[in-house]
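no FASTA, just this:
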């Protein structure tokens, strides 16, 4: 079965938004670190392109950092979505959601342990909220892809 590109790309965007919302909600409920932790993570992501110069504290709002981090976040979300969409094309919804949760854990492992070999500052983001956020990302990615691909996007 061929890849449904539009649902796959759309799913990456939706899952990126849902996961970010989940992470912010968890930070709000379980920490008193907002907005600093949000700005910190945006700087971590933006540093992939802008370099380590954007990392030093204080972690305050910087629109250039936020825009670059957002573009990177959604580009990576779409790439991850394209990969998962290839795997989901032949299985049903429930199995897809299970696969999405496992995929989210795999992405967490890649991001927080593999990517840190190149960008070591991401190791600071290793915590249970980040794990849950990646699982939410995988589940929302799988569910959204299955729903949108059934809608027969042209």
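Alright, I've got the coordinates. Just so we're clear, the structure is a prediction, and the values are computed from it rather than from any experiment. Residues are numbered from 1 along each chain as shown.

only C-alpha atoms from now on, for both contacts and neighbour counts.
Fine.

could you measure from residue 24 over to residue 143?
21 Å (C-alpha to C-alpha, to the nearest Å).

the two: which is more packed in?
Taking residue 24 and residue 143 together and counting by other C-alpha atoms under 10 Å, residue 143 has the greater number of neighbours (21 against 18).

now do the contacts for that one.
By C-alpha atoms under 8 Å, 6 or more residues apart in numbering, the contact set of residue 143 is 93, 96, 97, 100.

ok, 10 Å please
11, 15, 88, 93, 94, 96, 97, 98, 100, 137, 149 (C-alpha atoms under 10 Å, 6 or more residues apart in numbering).

check it against this one:
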């Protein structure tokens, strides 16, 4: 009997070497949990707000989507259905935030659904094959995008204030 082939997506947020053990742990987790399946691992380092991730893009290509030329889409990455058969019908993600922190992901999820490729998010036990789960996922991705944007703005503000304070502290004092 042929094993079901599934894709598992793994992402770490930074390029730090310490993150390599996180990759290994996540790969080990998926291969052991789904040992009755043929597990294809796709992995990336970087932010979840962008789709400019090699492993993510390869997973979508293997799922039967094509990437449109960015020059024709105002530099946005857009994926559409291709004529190719997907290499798998299921993508498993351990944590929703590892997959994306951008509401635009819903467009990609719809394209995957049209190819009969579904995503299961283990942390929230939601599956894109179910319409009621799609509503919840849309809310979660909207919230994740807004949270990510707020954290980014706060970090930039804090960094700017620290630089200003350091410049004042280093400025010569006149009496």
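Perfect, thanks for sending it. Note that this is a predicted model, so its numbers are computed, not measured.

mind telling me the TM-score for this superposition?
The TM-score (TM-score structural alignment, normalised by the length of structure 1) is 0.31; 76 aligned residues with a C-alpha RMSD of 4.8 Å.

hmm, back to that, adding secondary structure and neighbour count, write the contacts of residue 143 of structure 1 out as TSV.
Formatted as TSV, the contacts of residue 143 of structure 1 follow (DSSP: H, G, I helix; E, B strand; the rest coil; neighbours: other C-alpha atoms under 10 Å):
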residue	secondary structure	neighbour count
11	helix	29
15	helix	26
88	helix	21
93	helix	16
94	helix	12
96	helix	25
97	helix	21
98	helix	16
100	helix	26
137	helix	32
149	helix	20
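
which one of the residues you listed is nearest residue 29 of structure 1?
Ranked by distance to residue 29 of structure 1 (C-alpha to C-alpha), these are led by residue 137 at 18.8 Å.

now that closest one: how far from residue 36 of structure 1?
Residue 137 of structure 1 is 22 Å from residue 36 of structure 1, by C-alpha to C-alpha.

surely residue 23 of structure 2 and residue 98 touch.
No: using C-alpha atoms under 10 Å, residue 23 of structure 2 is not in contact with residue 98, being 11.9 Å away.

run through the helices of structure 1 in chain order.
In structure 1, the segments counted as helices under DSSP state H are 5-30, 36-50, 63-88, 93-109, 128-150.

looking at those helices, which is buried most?
Neighbour counts (mean count of other C-alpha atoms under 10 Å) averaged over each of the helices of structure 1 peak at helix 128-150, with a mean of 23.

that helix vs helix 93-109, what angle?
If you take axes from the mean of the first three to the mean of the last three C-alpha atoms, to 10 degrees, helix 128-150 of structure 1 sits at 140 degrees to helix 93-109.

tilt between helix 128-150 of structure 1 and helix 5-30?
Inter-element angle recorded for helix 128-150 of structure 1 and helix 5-30: 150 degrees (by the same axes, to 10 degrees).

how much does helix 128-150 of structure 1 deviate in direction from helix 63-88?
Using the same axes, to 10 degrees: helix 128-150 of structure 1 against helix 63-88 is 60 degrees.

okay, residue 8 of structure 1 and residue 68 of structure 1: tell me how far apart.
In terms of C-alpha to C-alpha, residue 8 of structure 1 sits 22 Å off from residue 68 of structure 1.

over to residue 48 of structure 1?
9 Å.

got any residues that touch both of these two?
Joint contacts of residue 48 of structure 1 and residue 68 (C-alpha under 10 Å, 6+ apart) do not exist.

on the three-state scheme, residue 66 of structure 2 is what?
Counting by DSSP: H, G, I helix; E, B strand; the rest coil, the backbone at residue 66 of structure 2 sits in strand.

what residues of the longest helix along structure 2 count as buried?
For structure 2, the helix with the greatest residue count under DSSP H is helix 131-170. Within helix 131-170 of structure 2, the residues that count as buried by 16 or more other C-alpha atoms under 10 Å are 134, 137, 138, 140, 141, 142, 144, 145, 148.

of those, closest to residue 105 of structure 2?
residue 141 (7.8 Å).
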